[in-house]
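Student: Okay, predicted coordinates and the sequence, questions at the end:
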Amino acid sequence: MKYVEEFRRHDLAQQLATAIRREVDPDRQYRLMEFCGGHTHAIFRYGVQDLMPANVRFIHGPGCPVCVLPIARIDYAIQLAQQEDVILCTYADLLRVPASGRRSLLKLKAEGADVRMLYSNQDALRIARENPDREVVFFAIGFETTTPPTAVAIKQAQSQGLKNFSVFCNHVLTPAAIQNILESPELREMGAVSIDGFFGPSHVSSIIGSQPYEFFAEEFQKPVVIAGFEPLDVMQSALMLIRQLNEGRHEVENEYTRVVTREGNRKAQRLVAEVMELRRHFEWRGLGRVPYSALQIKPSFAEFDAEQRFDVSVTPASDIKGCECPRILRGVKKPT
């Protein structure tokens, strides 16, 4: 299959591993953080870390929007699902996320709540059409990649006159989280490790482009390489980061040129800007309150905003005692 097998070839992986070993400086450490769950998956699935020299370390950051969602937002979704005549629709990976009091959406479903697993927000629109006497709430989550489809669903609901459809919006933004990791004194006090460079996320960058990372490269003097999902993408990007660090450069480079441009997907950006706006702050698991790091539905589309439609309030909740997720998301602890 074009653009898949070519990026998993064993012989090319060995050549890249040799090139990396040849170029690393044995007297320094290379601590490279990936921010994309797809990169973390590729690193573990294909054993990419094992092909690196001992002084090249991959640090796994907050690359999963489900993992960074705080307990209070799950509590909020549970309260929505408990409202009379509500059908709560969401993706499968949210069902088991623990909330306060050892609850979860999956347990709530077992108790009789109408919680439905979806593959697409289009399924939520269909359910709303099929159940005009019920309130259908779509629990939307994701980084910039999944935000445009949510905006499309809201506009479709408006054009179709679906008065019983709303969105519980939990879309978060990658650049704000990267900035938080780089500049927060609080994180340093909690023992966050030093980071030398970043793998820029793949699909996120296909939407926002590579331009937003230029600020981090310049302001914090950290190189960024936009990397594709396949193992050879990750290895080539690691080599590009190592070369930048060896040469004292801190630039944004794009390894994933077959998908990502500097400008990104302008049509998708305009669509999101039409329907959504920045939140002043948003709580991230492991990072705390991060300013301007998430989106909310604009007042002009308030009729489709579940947070405006339903009278729900939740109390702040602390992370589960003993849970290592916050330390992993900050790159302090390595997942095992």
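Tutor: Ah, there it is. Numbering: from 1, shown residues only.
Student: contacts and neighbour counts: CA atoms only from here.
Tutor: Will do.
Student: where along the stretch 201-336 of the chain do the helices fall?
Tutor: Taking DSSP state H, counting those that start in this stretch, the helices of the stretch 201-336 of the chain run over residues 202-208, 214-219, 231-247, 266-275, 306-309, 325-329.
Student: Those helices: which one's closest to residue 86?
Tutor: Of all the helices of the stretch 201-336 of the chain, helix 306-309 sits nearest to residue 86, with 10.9 Å by C-alpha to C-alpha.
Student: deepest of the helices of the stretch 201-336 of the chain, which one?
Tutor: Mean neighbours per residue, mean count of other C-alpha atoms under 10 Å, is largest over these for helix 202-208, with a mean of 24.
Student: Check which helices and strands it sits against.
Tutor: The helices and strands touching helix 202-208, judged by 3 or more C-alpha pairs under 8 Å, 6 or more residues apart in numbering; DSSP states H and E, are helix 266-275.
Student: What degree of burial does the closest residue to residue 233 other than its chain neighbours show, as a neighbour count?
Tutor: Excluding its sequence neighbours, the residue lying closest to residue 233 (C-alpha to C-alpha, 6 or more residues apart in numbering) is residue 227, at 5.8 Å. Residue 227: 30 surrounding residues under other C-alpha atoms under 10 Å.
Student: Does residue 227 touch residue 203 like I think?
Tutor: No - between residue 227 and residue 203 there is no contact under C-alpha atoms under 8 Å: 9.5 Å.
Student: structure B:
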Amino acid sequence: MKYISEYRDADLVAQYLEEIRHTVTRPWTIMEVCGGQTHSLVKNGILNLLPPEVQMVHGPGCPVCVTPLNLIDKAVYLAEEKGVILCSYGDMIRVPGSKRSLLESKARGADVRILYSPLEAVKIAQENPDREVVFFAVGFETTAPANALSVIHAQRAGVPNYSILASHVLVPPAIEAVMNDPDSNIQGFLAAGHVCAIMGIDEYYPLVDRYKIPIVVTGFEPVDLVQGILMTVRQLEKGEHYLENQYSRVVKPEGNPEAQKVIQRIFTIADREWRGIGVIPMSGYEVRPEYVAYDANIKFNVNIEKAAESAECIAGLVLKGIKKPQECPQFGRGCTPQMPLGAPMVSSEGACAAYHHFSQAMEEVSA
């Protein structure tokens, strides 16, 4: 299959790994930003095949993981107290709130539905004109166009009982926040290819210049990742820092201008709270005032008192790349996919979930 099978070529992966071993002369710490990259690195055993000098740490690139506790509580409130049909992607419903998850709300009788597209939620609203329908719009820049289109579609179709609970976060400000953290020791980044496919790569040049770090945009297959790591190590060893695009088969420098227009039509950039990290200035999307009728947060005037995170969960340190999942005392004990303390253990892009699901494979590779 073109552009998939050839990027899973074991011989090519081995070749790039050998080049990394021959290139590296000192320790380097590289962060892969996206949870999809993390899962591929763990699932394919790449972390164990890299030379010990190359340390990969896992970043905040899991939108489900960084959705703040308060927003989960708002979704639960809308489903239980306001009686809305609460629609969401599958990952979100298992993320724990301060009292319970959306899955637990569903078990208690709330109308919570798992969908694959926000346009399905608009259709549900059309079919249930006497019910309010809210789509939990979570994601990075990648999913923002589809969520924005759902608002446009609802407006054009004259569907007044549809709205979105927006929780969109942006990657470049997250990289900046990681670099500004005094405990961070990141020396290079693998940027998320799917985000850049939408937004282009221009936002990363200022980060490269300001922090003097290499940033390499990569895909998600094994060949993509080891080639991206090699490209990063080459820059680090030469004392260089610039932006490279390993994922050029998908990512164009300008991104997708039409998708960007849709995002800009519906959303505006604002400060956003990140679970386990805190507020990052100008790091998220909010619904524009002219589309306030489709903003669930405003429409229902939801005011939920903020609750404290679990003192036992170190998700924030994991998301900032300061700790690895297995360094958490609760990993696999008090925190499992069945009974999670934090979102990284339940999201399909969460680092803790990756380590938990593929721990045996990692051990076998290490052995």
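Tutor: Yes, it's here. Owing to the predicted nature of the structure, the values given are computational and were not obtained by experimental measurement.
Student: for the residue nearest to residue 233 of the first structure, what are its contacts?
Tutor: The contact partners of residue 227 of the first structure, by C-alpha atoms under 8 Å, 6 or more residues apart in numbering, come to 199, 200, 201, 202, 233, 234, 237, 254, 255, 256.
Student: what does the last one align to in the second structure?
Tutor: In the second structure, the residue matched to residue 256 of the first structure (TM-score structural alignment) is residue 247.
Student: How about the fifth one?
Tutor: For residue 233 of the first structure, the equivalent position in the second structure is taken to be residue 224, counting by TM-score structural alignment.
Student: corresponding residue for residue 124 of the second structure in the first structure?
Tutor: In the first structure, residue 124 of the second structure lands on residue 127 (TM-score structural alignment).
Student: so where does the nearest residue to its match once chain neighbours are set aside fall, helix or strand?
Tutor: Distances taken as C-alpha to C-alpha, 6+ apart put residue 136 closest to residue 127 of the first structure, at 7.3 Å, once the chain neighbours are dropped. Using DSSP states H and E, residue 136 of the first structure sits within strand 135-142.
Student: how about that strand: buried residues?
Tutor: Neighbour counts over strand 135-142 of the first structure (16 or more other C-alpha atoms under 10 Å) mark 135, 136, 137, 138, 139, 140, 141, 142 as buried.
Student: pretty sure the third one contacts residue 163?
Tutor: No - the criterion here is C-alpha under 8 Å, and residue 137 of the first structure misses it with residue 163 at 11.3 Å.
Student: how near is residue 251 of the first structure to residue 216 of the first structure?
Tutor: Relative to residue 216 of the first structure, residue 251 of the first structure is positioned 9 Å away (C-alpha to C-alpha, to the nearest Å).
Student: How about residue 44 of the first structure?
Tutor: Separation of residue 44 of the first structure from residue 216 of the first structure (C-alpha to C-alpha): 27 Å.
Student: swap in residue 252 of the first structure?
Tutor: Applying C-alpha to C-alpha to residue 252 of the first structure and residue 216 of the first structure gives a distance of 9 Å.
Student: now do residue 232 of the first structure
Tutor: Taking C-alpha to C-alpha, one finds residue 232 of the first structure at 25 Å from residue 216 of the first structure.
Student: which residue sits closest to the residue nearest the centre of the second structure in space, ignoring its chain neighbours?
Tutor: The second structure has residue 62 as the residue nearest its centroid, 2.3 Å off, counting by C-alpha atoms, centre = their mean. With sequence-adjacent residues excluded and distances taken as C-alpha to C-alpha, 6+ apart, residue 62 of the second structure is closest to residue 35, at 5.1 Å.
Student: what's the burial count for that neighbour?
Tutor: A count of neighbours around residue 35 of the second structure, defined by other C-alpha under 10 Å, yields 27.
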